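Asks: here's a sequence, model it:
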Amino acid sequence: MVYLIVAILVVVADQAVKILVRSTMVQGDSVSVIGDFFRITYINNRGAALGMFASNNKMLLAVPVVIIISIMLFVFLHRYTHPMVKYALTLVAAGGFGNLIDRTLFGQVTDMFSFRIFPPIFNVADIAVTVGCILILIYALFGERMDHRAAGAGKGRPKHGR
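Replies: You can find the predicted model right below:
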């Protein structure tokens, strides 16, 4: 249940920020938040990450649906998966769903966060996907140690069925 709440919060935050940007800015507008270091810049992205596959909208709709369903089935059906992995996958699925809403309704994704040191402009959903992927990488690198610590603190197999 907690994973569903996290997913809903991510999607609501993503859509709320996008609605705010679309309703208060004109595409191409840019507002300084921290000098030139961080700006809110309203753009619409017809492609996937970094604008890739902009000409294949059917693929950009179908692939995320399959991925999101697969991830959520895994999260809810695999009782002994480490909670960190479940949270990570939930973030990836929720971020994917947030951008899928835009693609379905508008044929493009609203992006707004712009950092001078990082050229692509991105949104809350992109942040969720990125954080989820980083957590998966951390677990892939250090998960075995994390599981051994959990097993040492308790009795037997770590209880990841939360």
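Asks: going by C-alpha atoms from here, please, whenever you check contacts or count neighbours.
Replies: Will do.
Asks: who touches stretch 80-94?
Replies: 3-4, 6-8, 10-11, 67-68, 71-72, 75, 125, 128-133, 135-136, 139, 147, 159-162 (CA atoms under 8 Å, 6 or more residues apart in numbering).
Asks: another sequence for comparison is provided below:
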Amino acid sequence: MKYRHVILIVVLILVIDQAVKIWVKTHMYMQQEIPVFPNWFFIHFIENEGMAYGLKFGGEFGKIILTLFRLIAVIVGFVYMKKLIAEKYSRGLLICGSLILAGATGNLIDSMFYGMIFNDSLGYNVAQLFPKEGGYGTFLHGRVVDMLYFPIYEGVLPKWIPFKGGDTFIFFRPVFNIADAAISTGVITILLFQKRFFGRHMEPKESTNSIASDTAA
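Replies: As a prediction, the model looks like this:
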């Protein structure tokens, strides 16, 4: 697998991610919900200030730190991918790395630029792209657009569960986007297949150490 293949995967996911986000932002107002498959899949428009799946981090200053951290992580990630390709790591690992990079870049674009290029979606207002009056925020202060909602199961937790017993339970409650899905897919796949992805590159080191020990003996 070559570096251009990594770039191609990243660009493909970015185009899909940004196209969906821009459509949602310019066609829906905040908290609007469109059923795709009733009872288990909805397009539900929300925005978040922080990390994936609506997590937050430290207010306005934390928002800037998080965005800058994402930017550094993406730059380091592309450099590291070159290293993995040069050392001929498995295609599966490189694809997973590409998914993670694409997802991180997708949410980084929101955080860096969406505040400048969109106005607000509050109330029943549908945002405009590049509005004359300017955006709702400044550079690094954009909000990440989320829209994928899969409330596959809804029920009530058993009363014997401490603190939460009797509460309504929804699986899967978080609203996320394609970038989040790409990151999660890449990370989970690496965790599941790490021995296959990294094993071949660990063996030569172990063999070299073994030969060195035999020679010393």
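Asks: report how many residues lie close to residue 93 of the first structure.
Replies: Neighbour count for residue 93 of the first structure, taken as other CA atoms under 10 Å: 26.
Asks: which residue in the second structure lines up with it?
Replies: Under the alignment defined by TM-score structural alignment, residue 93 of the first structure is paired with residue 101 of the second structure.
Asks: separation between its match and residue 187 of the second structure?
Replies: With distances taken as CA to CA, to the nearest Å, residue 101 of the second structure is found 11 Å from residue 187 of the second structure.
Asks: hang on, the earlier thing: can I have the buried ones of the contacts of stretch 80-94 of the first structure as a ChimeraX selection?
Replies: Only the buried members of the contacts of stretch 80-94 of the first structure end up in this ChimeraX selection, burial being decided by 16 or more other CA atoms under 10 Å:
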select :3,7,8,10,11,68,71,72,75,125,128,129,130,131,132,133,135,136,139,147,159,160
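Asks: so who does the corresponding residue of the second structure for residue 17 of the first structure touch?
Replies: When the second structure is aligned by TM-score structural alignment, residue 17 of the first structure is paired with residue 20. Residues in contact with residue 20 of the second structure, defined by CA under 8 Å, 6+ apart, are absent; none qualify.
Asks: what helix or strand is residue 20 of the second structure on?
Replies: Of the helices and strands defined by DSSP states H and E, residue 20 of the second structure is found in helix 3-27.
Asks: check contacts around the spatially most central residue of the second structure.
Replies: Within the second structure, the residue whose C-alpha comes closest to the C-alpha centroid is residue 180; the distance, by CA atoms, centre = their mean, is 2.6 Å. Counting by CA under 8 Å, 6+ apart, residue 180 of the second structure touches 52, 53, 103, 104, 107.
Asks: surely the fourth one meets residue 179?
Replies: When you say that, I think you mean residue 104 of the second structure. Yes: because the distance of 6.8 Å satisfies CA atoms under 8 Å, residue 104 of the second structure is recorded as touching residue 179.
Asks: which helix or strand contains residue 101 of the second structure?
Replies: Taking DSSP H and E as the definition, residue 101 of the second structure sits inside helix 91-117.
Asks: which part of the first structure matches the very next helix or strand once past that helix?
Replies: Beyond helix 91-117 of the second structure on the C-terminal side, the first helix or strand identified by DSSP H and E is strand 144-149. The alignment of strand 144-149 of the second structure onto the first structure (TM-score structural alignment) covers residues 109-114.
Asks: how much does that stretch stray from the second structure?
Replies: Comparison of stretch 109-114 of the first structure with the second structure after fitting gives an average deviation of 0.2 Å (mean CA distance after the TM-score superposition for the first structure).
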